[in-house]
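Novice: Okay, here's the prediction I keep looking at, along with the sequence it came from:
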Amino acid sequence: MTTRTPSRDTDTTRSPIATADSAEPAPPAGHYSHVATHRGVAPVSGQLPLASDGSCLSGKPFEVRARQILDNVDACLRLAGPYGSAVEVHAVAALG
């Protein structure tokens, strides 16, 4: 696990945004992170049906792709820490 905390903000009255990456989902592209946390909130978005080795499962059945996406979301939430519950979940899946 790699953890990065941006420290550009010199205002010490605000809590920092902590970012972290895991070896479980495929590595994030560019400057993105698997999860960012701030004051107990950990938004997770943009999960794709990618295996941990980076292979795309787009040609696989819907159930296989959906399971991989949910496994990726689970890995991100475990990385974020011991949060009690998900407040909001939105899921969009391409069926074609």
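Specialist: Right, received. Where do you want to start?
Novice: From here on, just use CA atoms for contacts and neighbour counts.
Specialist: OK.
Novice: Distance of Thr2 relative to Ala80?
Specialist: Per C-alpha to C-alpha, to the nearest Å, Thr2 is found 12 Å from Ala80.
Novice: take the one below as the second:
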Amino acid sequence: MPALWRLTPGLTLRYRTWDNEAYVLYHNLTSDTHLMDAAAIEVLEALRSAPAPIEALAQALRLDASHLEPLSELLAELQEIALVECLPVPLPA
């Protein structure tokens, strides 16, 4: 079943960076802080504007098909810490 990825509703992206390598993100819904890399921040920023299927997200990030598996793994990690969620999209009848 196709799926859309989106930021967790109510999440406000607040983060700081040092040398554009290490990012500390504050999760306003849980009051946790997370150490992130640039790739994770790019994914979160891409999802800020609208939910997207992984293929569209990869295209927005200018990734080719060989990067879908690592992107999928990153999305799963972000989902584990409640920064994103996956919404199943029913197929048309």
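Specialist: Cool, the structure landed. None of the values given here were measured: they were computed from a predicted structure.
Novice: what TM-score comes out when they're superposed?
Specialist: Overlay of the two chains. TM-score (TM-score structural alignment, normalised by the length of structure 2): 0.33; 57 aligned residues with a C-alpha RMSD of 4.6 Å.
Novice: still on that earlier bit, what residues do Thr2 and Ala80 of structure 1 have in common as contacts?
Specialist: Contact criterion C-alpha atoms under 8 Å, 6 or more residues apart in numbering; residues shared by Thr2 of structure 1 and Ala80: Ala20.
Novice: more crowded one of these two?
Specialist: Ala80 (23 against 9; other C-alpha atoms under 10 Å).
Novice: I'd guessed that one sits against Thr37; true?
Specialist: Yes. Contact criterion C-alpha atoms under 8 Å: Ala80 of structure 1 and Thr37 qualify, at 6.7 Å.
Novice: how about the strands in structure 2?
Specialist: For structure 2, the strands defined by DSSP state E occupy 3-7, 13-18, 22-27, 32-37, 84-88.
Novice: right, so of these, which gets closest to Ala76 of structure 2?
Specialist: Proximity to Ala76 of structure 2, assessed across the strands of structure 2 by C-alpha to C-alpha, is greatest for strand 84-88 (8.5 Å).
Novice: other SSEs contacting that closest one?
Specialist: The helices and strands touching strand 84-88 of structure 2, judged by 3 or more C-alpha pairs under 8 Å, 6 or more residues apart in numbering; DSSP states H and E, are strand 3-7, helix 68-80.
Novice: Return the most buried member of the ones you listed.
Specialist: Burial of those is given as mean neighbour count (mean count of other C-alpha atoms under 10 Å); strand 3-7 ranks first at a mean of 20.
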